[in-house]
Each structure stands twice: as structure tokens, then as C-alpha cells.
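Asks: Quick one: sequence plus predicted model below, questions after.
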Amino acid sequence: MTAPILVTGGTGTLGSLLVPRLLDAGRPVRVLTRHTRPAADGVEYVARDLLQGDGIDEAVAGAETIVHLAGGPKGDDVATRNLAAAAKRSGARHLVYVSVTGVDDVPVAWMRTKLASERAVADSGVPWTTLRPAQFHSLVLGIAEKMAKMPVIPAPGALRFQPVDERDVAAHLAGLVLGEPSGLVPDLAGPADLTLPELLAGYLAAAGRRRPMLPVPLPGKIGRAYRGGLNLAREGAVRGTRTWEDYLAEHVADARAARAARPAAR
């Protein structure tokens, strides 16, 4: 019987897109979650807490490939070290980690934990692959929606981003998971570099809303890092195909049109 692929965070934004691709490739999948749930659609679920570390050896047992997608606002480095140590003890042959672009240079606490997680994977003694994708379209949309609630939107014009569609990430990641360990692979970014005002303007147009935008500087070390483009993908990055405009048309404009087409409540 083919060994299962263990996916942490398999019910999240990226995991829920990756798991079906692995199943379509004929690979059994085991998903590590925080909460118990019954097996479904060919997926086995195991409930473990990576931060606590209890029972991880049983969760990874028999899995030759382990994909680490789970994350949170705190403790990613601890969780990754716990998982990497268990992967080593189990004799896993491939440990795959998803990080983020700019993790080397942007002085943000969350980025530092992602970089520490990368190092835990690289130092685990298990053959490994690490992918650094840019910010997901869904994440950027959430930020745009929150900012659009302000009467005037502060929009530093020097900030550039390369948002990538999570479906492009899932497709690319599936190939890496099913392939051989490759170390730190080229970054994955969206098809275009866009400033924050451009991202916000696209959202407002799709949502049919108007808000004035106020150019403001982003101060300090973080501001300098973003103005210098240190958050962007490294040279030689792979580029996704789905654009920010495509994503907005699908998730914002179409939803707006559907609401407008509903008959008024009596």
C-alpha cells in the first residue's frame, strides 16, 4: 500500500486546495488538525497540537512525505521544530514547508518565526523542500475590505506587492510534494507587481464603492524594508497566472452582481 502524505493545516485555505490534488494523483492523505473529525472522501484525520508536541510521533508514523502548512500568529517556529523532530524520528523521506517571500529581510516578528521555521526544516536531517509564495489573493482581499471601511484610506504609494492566487500556489506545491526534495526552490509570485493604491483601487471598483485615498509614508525599519521591495520575490521567481483583477471579478464583482439580482424582500 502506498504510504500516506501527511498534511498539517490540510483544512485551511491552501490545504483544502492541495489535498484534492494529491488525492487525484492517487496518493492517500492524512490531515493533521486540532479537532477530531471522521474520515471522509478518502482523507484520514488525526487531531494533534503541534505546539504542545504530544502524540506527533503517532501522527507522522508511516508517512514518507510530510507537508507543513499549519500556522498561526504565534509559535510557528516551536510547532515546526516539534514536527521536524518527529519527522526525523519516523524516518520520513521528504519534509515540505511553505514559508513566505521576503522572510530573510522584512523586520516583522511573524516573518522572523517563519525564517526560524525554515531553519528548523533545513536542520532537521530530513530531505526537504521549502517554497516561499507571495501574499495570497484572499489575504489581500481581507485587508482591502477592512481598509475600505475607513472614510479615508491611508495608502502608502511606495509599497509594492505581488499577490498570488492560492489555486496557483496549490498547483505548484502539488508538483513539489510529489517530486523529489529540492531544498529552497524559487519563490512563487503573482503575475504582476502592484502598489497598495492599485490594489485598493481595484477592490473599490469591483465592489462599486468610492473612498478617497491619502498618500502617507510608512515610517521606521518596516517602512524602509517595504519601500526597498524586500518583501518581493527573489530573482528567478515563478509567476502565477491568475491576476488580482480576475480574483476580484470572481469573488467581489460577481458576488455584488448576484446580490443585486436577488428580488427585493417583501
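Replies: Received it, and whenever you're ready, just let me know what you need.

Asks: When you work out contacts or count neighbours from here on, use the C-alpha atoms and nothing else.
Replies: Noted.

Asks: Which parts of the stretch 1-150 of the chain are strands?
Replies: Shown for the stretch 1-150 of the chain, the strands assigned by DSSP state E, counting those that start in this stretch span residues 5-8, 29-33, 43-47, 65-68, 94-98, 128-131.

Asks: Let's have the ones you listed in JSON lines, adding mean neighbour count and distance to Leu141.
Replies: Listed next are the strands of the stretch 1-150 of the chain as JSON lines, based on neighbours: other C-alpha atoms under 10 Å; distance: least, C-alpha to C-alpha, whole Å:
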{"stretch": "strand 5-8", "mean neighbour count": "25", "distance to Leu141": "24"}
{"stretch": "strand 29-33", "mean neighbour count": "23", "distance to Leu141": "26"}
{"stretch": "strand 43-47", "mean neighbour count": "19", "distance to Leu141": "30"}
{"stretch": "strand 65-68", "mean neighbour count": "25", "distance to Leu141": "24"}
{"stretch": "strand 94-98", "mean neighbour count": "25", "distance to Leu141": "20"}
{"stretch": "strand 128-131", "mean neighbour count": "24", "distance to Leu141": "22"}
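
Asks: Below is an additional structure, to be compared with the one above:
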Amino acid sequence: MGTIVVTGGTGTLGRHVTERLRADGHEVRVVSRHSAPYAVDLRDGRGLDAAVTGAGTVVHCASSPRGGDERAAHHLLDAARRAGVGHLVYISIVGVDRVPLGYYRTKLAVERLVEASATGWTILRTTQFHDLVVRVLEGCARLPVLPVPAGVADQPVEVTEVAARLAELAGAGPAGRVPDLGGPQVLPFEELARAYLRASGRRRRVVPVPLAGPTYRAFRAGGHLAPERASGTGTFEQYLERRFGAGAPPR
């Protein structure tokens, strides 16, 4: 198989993918903006050829809601073709083809680039990670009340389970679009918010807020969920217990 390159290998998901691959005995190169000796900004592509030369597989975890993912994918796919990389594994999001959110549209556009490339490919879509849900709730909890989108549920998944699945896919051949991976529970945002408040010791009134627009309607309709693929096992409550312990004093 040769060396496996992990882009975004120091990020939330990429570092777990890297750890899992190395534990499985693979030689791994981490590519990110600040990871020597392969410090590469995929958006300009400088140094990318050296990073992928001799690699058999690339796991593409690097992504940014601030933009540049399509340009980065072009650079990566071109470098992979020049280096003769046989397999690119791409992590995407459940609902990118159903929810008209700008970042989701970008992820879908990258999927299309991967599918049209000359490199063998695998695409895995997952639901949101537990820590992203907590970051959203932490931001909302800065207010005197905790507002959540009315009528919206989520299906958070454990990031280490996603990393294990990506490592498994990287160790196999190109498989195309594989089945989605979702967390074990679909829960209303009000319930997720109350669980977060209990675990963090914060006191806030949870206020469901009706929103408007096609993106909100798509979330209300469950376009970002995969209840038929609830194959993850780590629950949101278990994640909160690991992160906050038995619960912080109320504040």
C-alpha cells in the first residue's frame, strides 16, 4: 500500500486518524499548515508534491468553513495524479446534497471533484461530531438564555469511531461512496442543550427559537440525519461525562 498521507492530520479528526493508522502499523505522513516536515497550505499547494510522492493512499480530512476547500481539493487531486497515488479517502457530511448551507454545498462540490478525478476514491459521509455540538451550545450559552433552533434534532457521532472507520477504509481499496455513519441517537436540540447544561454546571433557560429560510426547513426535515445508519455507539451523554466529569457546580 505504501505510505498513507493524512491532510489536516493535526485537526480534530485527522489526529485520531493518524493515531489509528500508526497503531495499525502504517507509515503516516501528516500534512497541515504547521506540521513539519510537510507544512503545506493546500490552498496554494506549495510543497504538496513532496508530501504525496511515494504515497499509496491519501486520507483527506483538511477542511475549513471559512472557504478554500475546492481550491485545496484541486491542488491535492492534481498532486495525487502526478505522484501516482492509487486511493484518496474523503470525509464528507450527511446531508450535503439536501441542506442548502454554504459549507455543505462546498463539501458536495469537493465530492464531485473527487468522483471525477483519475484517482481511485472512497467517500464517507458522517453526522456531526459531539464536540461541534458542544461548541455550538457553548456559544449560545453566553447569552442569559440558551436559544436553540425549534423543531431541529441532531445525531452526533463519536469522532474516534469516525477515525477508526476512515483508517479501515484507507487500509482497503477504493470503494466509491460507502454507507453513511451516524451517531446512535437522534435527539432534539432542546434535549442536547439540557444535557450540556447539566454536565457543564451552567444554569440557563432553554428557549426554542423558530427560524426561517430553506436551510432551517431542511434541518427541520432531518436532511442532515441518517437514522437508518445509526451505527455509532458512543452517546452524547458519554461524551459529556468524559469532557466535564460527573458534572460541574451550577453557575
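Replies: Received the coordinates, thanks. Everything numeric here is computed off the predicted structure, so don't read it as measured data.

Asks: is it possible to export the strands of the stretch 1-150 of structure 1 to JSON lines including distance to Pro107 of structure 1?
Replies: As requested, those are exported to JSON lines (distance: least, C-alpha to C-alpha, whole Å):
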{"stretch": "strand 5-8", "distance to Pro107 of structure 1": "26"}
{"stretch": "strand 29-33", "distance to Pro107 of structure 1": "30"}
{"stretch": "strand 43-47", "distance to Pro107 of structure 1": "33"}
{"stretch": "strand 65-68", "distance to Pro107 of structure 1": "23"}
{"stretch": "strand 94-98", "distance to Pro107 of structure 1": "19"}
{"stretch": "strand 128-131", "distance to Pro107 of structure 1": "20"}
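
Asks: quick one: the helices in the stretch 151-266 of structure 1?
Replies: Taking DSSP state H, counting those that start in this stretch to define them, one finds helices in the stretch 151-266 of structure 1 at 166-178, 196-207, 220-227, 244-248, 254-261.

Asks: counterpart of the first one in structure 2, which residues?
Replies: Residues 159-171 of structure 2 are the counterpart of helix 166-178 of structure 1, counting by TM-score structural alignment.

Asks: What residues of the matching stretch count as buried?
Replies: Going by neighbour count (16 or more other C-alpha atoms under 10 Å), the buried part of stretch 159-171 of structure 2 is 159-167, 169-171.

Asks: Let's have the helices of the stretch 151-266 of structure 1 in CSV, adding distance to Ser124 of structure 1.
Replies: Shown next, in CSV, are the helices of the stretch 151-266 of structure 1 (distance: least, C-alpha to C-alpha, whole Å):
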stretch, distance to Ser124 of structure 1
helix 166-178, 17
helix 196-207, 38
helix 220-227, 30
helix 244-248, 37
helix 254-261, 45
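
Asks: Out of those helices, the one nearest Ala158 of structure 1 is which?
Replies: Of all the helices of the stretch 151-266 of structure 1, it is helix 220-227 that lies closest to Ala158 of structure 1, at 5.5 Å by C-alpha to C-alpha.

Asks: ok, residues contacting that closest one?
Replies: By C-alpha atoms under 8 Å, 6 or more residues apart in numbering, the list of residues contacting helix 220-227 of structure 1 from outside reads 105-108, 158-160, 217-218, 231.
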